[in-house]
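Colleague: Below are the sequence and a predicted model for it; my questions follow.
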Amino acid sequence: MEFERERLFEEVWSMPMTTLAKKYGISDNGLRKICIALAIPLPQRGHWARVAAGKSVPSPQLKPHTGANQYTFYRAESAPVKSPNDDHWLAERLAFEEDPANKIVVADELLNPDKIVVGASKVLRELLALIGRSKKYEDARFEREKLPWTGVHHEYFGDNSWSNYLSRGGIIELPHDALPTRVSIESVDRALRLWDAIIKAAKNRGIKVNLVERRLRLTIREESVDLRMSEQVKPVVGKGALFPDCAFPPEDHKKKLATGALRIFICHMGEQKFEDKEGVVLEDQINILFRAIYKSIWSGRLRTLARIEDQRVKQLEDEAANQRKLEAAAREAVIADNKRRIDDLIVEADNWHRANRVRAYVSYLKDESSKIDISQDMQRWLQWAEEVVEILDPSRSRLK
């Protein structure tokens, strides 16, 4: 949008700034900045009130200035603002989850599980088998060490899976490429059934579900939240009584022990926790979990739109600043060219005066030589001098 200085001056003094700003579709503060950039005087406070009261208020004259006489205002054709349907989208989904008819039910048995749950179940079985083998090796080693020394060395082929399992308080942690789950052996089946209900409900609601490193990611409207599940542990003090099946029970100090209470975390700009509570188990909170997921998606969308808008405004400001630099450079180039032409004119005028002085001198010599006899050399010199005068006189080439 182009603003011409004289025309804008006339408009500024013909109507209030707020009215004129609405005409151009910009803020009155933005219009004020344009007027300042073009050195346009603005009406004082109360000017239009005095005009409305019928008082005669003189308008100032637009004084000449050395700056720009035009201002280019850049405005985006379509700004990515928050859609009016965003709030409606959230309200619809919250109402859907609050409707008892849409209650998410966690099955008592894991029937026809989702493929993600199938993969996690397979990994869990492998981990349980590994822990079982490790415990078997530990027990065998313990039994051998109770026997008298026979001089025969028995090589130990076990690993640390069982001891690691005990040190975590009886918690199994799935690897990073499976469902993000840390639960005890007793809670494995329940955890898988909870995951299966969540994943199926998400897909039925049009939410994209996929695994990322140590997270289950739910994506909708190009926004994502991550979920993870863990079992709450509590610190205890004990030895063999805590782990009666352990060949080498932990020493007497604080240890962690699984409690059976499960927790699900929504990871998005921090974490929200949903857990088993007295009288309310996680199975009865899945719809509440989805309501929180939708709110996180909605708030994330608003942050994304705000970030896009900030980037858009910054880009426009940068483009406008660059354009102003180009315009300023062009004005400076015009000023520099004009100064050079003036300097050239002064030099040209000086050369003209010098040529006229030489011409007058040569003319004087010719007049004087006509009164006396002069040599041929003098005649040739006078002829040469007249030619030099024509060369020195810049007006000859200027008038061609």
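Modeller: Nice, I can see it. Numbering: from 1, shown residues only.
Colleague: can we go C-alpha only for contacts and neighbour counts from here?
Modeller: Noted.
Colleague: same for the helix or strand hosting residue 299, what does it pack against?
Modeller: According to DSSP states H and E, residue 299 maps onto helix 286-369. Applying 3 or more CA pairs under 8 Å, 6 or more residues apart in numbering; DSSP states H and E, one finds that helix 286-369 contacts helix 85-98, strand 223-238, helix 376-392, helix 394-398.
Colleague: Give me the buried positions along the first one.
Modeller: Across helix 85-98, burial judged by 16 or more other CA atoms under 10 Å covers 90, 93, 94, 97.
Colleague: What are the buried residues along whichever helix or strand comes after that helix?
Modeller: Later in the chain than helix 85-98, the nearest helix or strand by DSSP H and E is helix 115-146. Across helix 115-146, burial judged by 16+ other CA under 10 Å covers 116-117, 120-121, 123-124, 127-128, 130-131, 133-135, 137-139, 141.
Colleague: Could you list every helix and strand in contact with helix 115-146?
Modeller: Using 3+ CA pairs under 8 Å, 6+ apart: helix 115-146 touches helix 161-167, helix 188-204.
Colleague: Please work out which of the ones you listed is packed deepest.
Modeller: Among those, ranked by average contacts under mean count of other CA atoms under 10 Å, first place goes to helix 188-204 (a mean of 19).
Colleague: try this one next to it:
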Amino acid sequence: MRISRHELYELVSKSPLSKVAPGLGISPTALAEICRNHNVPYPGSGYWTRVSLGQAVALDPLPPDTDEQPINIEPSKARVRRTVARTTDATAEPSKSAGHAADTSVVVKERPARPHPIIAGWIADHERRRREAAASRDAWRIRMAPAPLSAIDHRRHAILEALFRALEGKGAKLSETEKGLLRVTIDGENIDFQVREKNRQVRVSPQDSRSSYLSQELVGTGKLVFAIRTYLRGPHHEEWRETASNPLEGQLPKIVDRLFEGARILKAWHLEQEQDRERWRQEAAQRAEKERLAKQEQKRRERLGELARNWTTAGQIREFLAAIRSKPLSSEAELGGKTLADWMAWAEDAADALDATRGGAEGLFSIISSVKVEPGWG
């Protein structure tokens, strides 16, 4: 297949590489390499995540290239073989076993030889409780002991086994939550989910003495439901319910893709939240700084007023001393251990201490500038 750089740019700018590549008969990785080799910009996964969230996005324009020869794309033989195999499967008769997914990338085995540790733990705990109840010989404990695993239990385990293996094969980690849900961790993001049997309400017979105070009760339908319990922002599909024509096994590939897409959504959302928190922190710091400067300005003005009042007082003291000097006095007379000359000098020193203008403008505003309010004053 031969395609121009402009045509390739149009394709990759409208859809993710994972959707464009199959139409060209190559893998997304090969398509990305072709784009890099021919200087064709293409958006990454974060671009499409922002698109799904309705955020504004921008893609680099196609740069000019001196070599505008058409690009030759050769479909991978492995890709061709897989395409032929899928076509053959589609035209063949439906499989007699409903326990296998249509996409062979997620294969459901009815009874795996070595169950996943989480599932093995469930089975071991179930059998332990049954043994303990039987060994107690207590009628109430025996009656309340868990029933043997049913066909729907085994099928649920088989589906989860396949799902766990598929997720872990892509680098995800599985665990259980305290609320009894399952958790997949992808690139540091946690998504909780469950696979449960769908129930329906049925009317209780009046002759049923077990539920005489109830008019309805829930009974299993034999159909399974996969449900994501972690909130993923935006209008997204969070439940997969199986039907007779569409068993849950065949929906596992889409579920796996959805979980990885959900992790990307969460990461973009958490990044946005962190950016919002950082913006709030900066705005709070700016408000605090503005308040600090206002408080500092207020204190400096108060200090200026105080110095002005002190200057007035200093002038009054000097005038007062001048009036005293105009009167006859004996400078050698002692009062309180000081001579009158000493007392006059003391009064002059007091006036000088109150007079901030003695150091000129530089001295005055040096005093004012020393009045500071430190950060965190409030």
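Modeller: Perfect, thanks for sending it. These figures come from a predicted structure and were not determined experimentally.
Colleague: Superpose the two chains and report the TM-score.
Modeller: Scored against TM-score structural alignment, normalised by the length of the second structure, the superposed chains reach a TM-score of 0.55; 253 aligned residues with a CA RMSD of 4.2 Å.
Colleague: picking that back up, ranking the helices and strands packed on helix 286-369 of the first structure by burial, who's on top?
Modeller: Among these, strand 223-238 has the highest mean neighbour count (mean count of other CA under 10 Å), at a mean of 18.
Colleague: That one vs the second structure, average offset?
Modeller: Compared with the second structure after the fit, strand 223-238 of the first structure shows a mean deviation of 2.5 Å (mean CA distance after the TM-score superposition for the first structure).
Colleague: so what corresponds to residue 337 of the first structure in the second structure?
Modeller: Using TM-score structural alignment as the criterion, residue 337 of the first structure maps onto residue 303 of the second structure.
Colleague: helix/strand/coil for residue 223 of the second structure?
Modeller: strand (DSSP: H, G, I helix; E, B strand; the rest coil).
Colleague: burial of the equivalent of it over in the first structure, as a residue count?
Modeller: Under the alignment (TM-score structural alignment), residue 223 of the second structure maps onto residue 261 of the first structure. For residue 261 of the first structure, the count of nearby residues is 16 (other CA atoms under 10 Å).
Colleague: hang on, residue 261 of the first structure packs against residue 275?
Modeller: Yes: counting by CA atoms under 8 Å, residue 275 is a contact partner of residue 261 of the first structure at 7.2 Å.
Colleague: Return every residue with contacts to both of those two.
Modeller: Listed as contacting both residue 261 of the first structure and residue 275 by CA atoms under 8 Å, 6 or more residues apart in numbering is no residue at all.
Colleague: Show me what residue 200 of the second structure aligns to in the first structure.
Modeller: Alignment note: residue 200 of the second structure maps to residue 234 in the first structure; criterion TM-score structural alignment.
Colleague: Also residue 314 of the second structure?
Modeller: That one, residue 314 of the second structure, aligns with residue 348 by TM-score structural alignment.
Colleague: any idea how far its match lies from residue 337 of the first structure?
Modeller: 16 Å (CA to CA, to the nearest Å).
Colleague: Mind checking which of those two has more residues around it?
Modeller: Remark: of residue 348 of the first structure and residue 337, residue 348 carries more neighbours, 17 against 12, as counted by other CA under 10 Å.
Colleague: follow-up on the earlier one: adding distance to residue 314 of the first structure, write the helices and strands packed on helix 115-146 of the first structure out as JSON lines.
Modeller: Compiled in JSON lines, these are given as follows (distance: least, CA to CA, whole Å):
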{"stretch": "helix 161-167", "distance to residue 314 of the first structure": "53"}
{"stretch": "helix 188-204", "distance to residue 314 of the first structure": "37"}
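Colleague: Figure out which of those helices is closest to residue 320 of the first structure.
Modeller: Smallest distance to residue 320 of the first structure across these (CA to CA): 45.5 Å, for helix 188-204.
Colleague: so the helix or strand following the closest one matches what in the second structure?
Modeller: For helix 188-204 of the first structure, the following helix or strand on the C-terminal side (DSSP H and E) is strand 208-212. Aligned by TM-score structural alignment, strand 208-212 of the first structure falls on residues 173-177 of the second structure.
Colleague: Tell me the counterpart of residue 118 of the first structure in the second structure.
Modeller: Aligned against the second structure by TM-score structural alignment, residue 118 of the first structure finds its counterpart in residue 120.
Colleague: For its match, give its distance to residue 238 of the second structure.
Modeller: Distance from residue 120 of the second structure to residue 238 of the second structure, by CA to CA: 27 Å.
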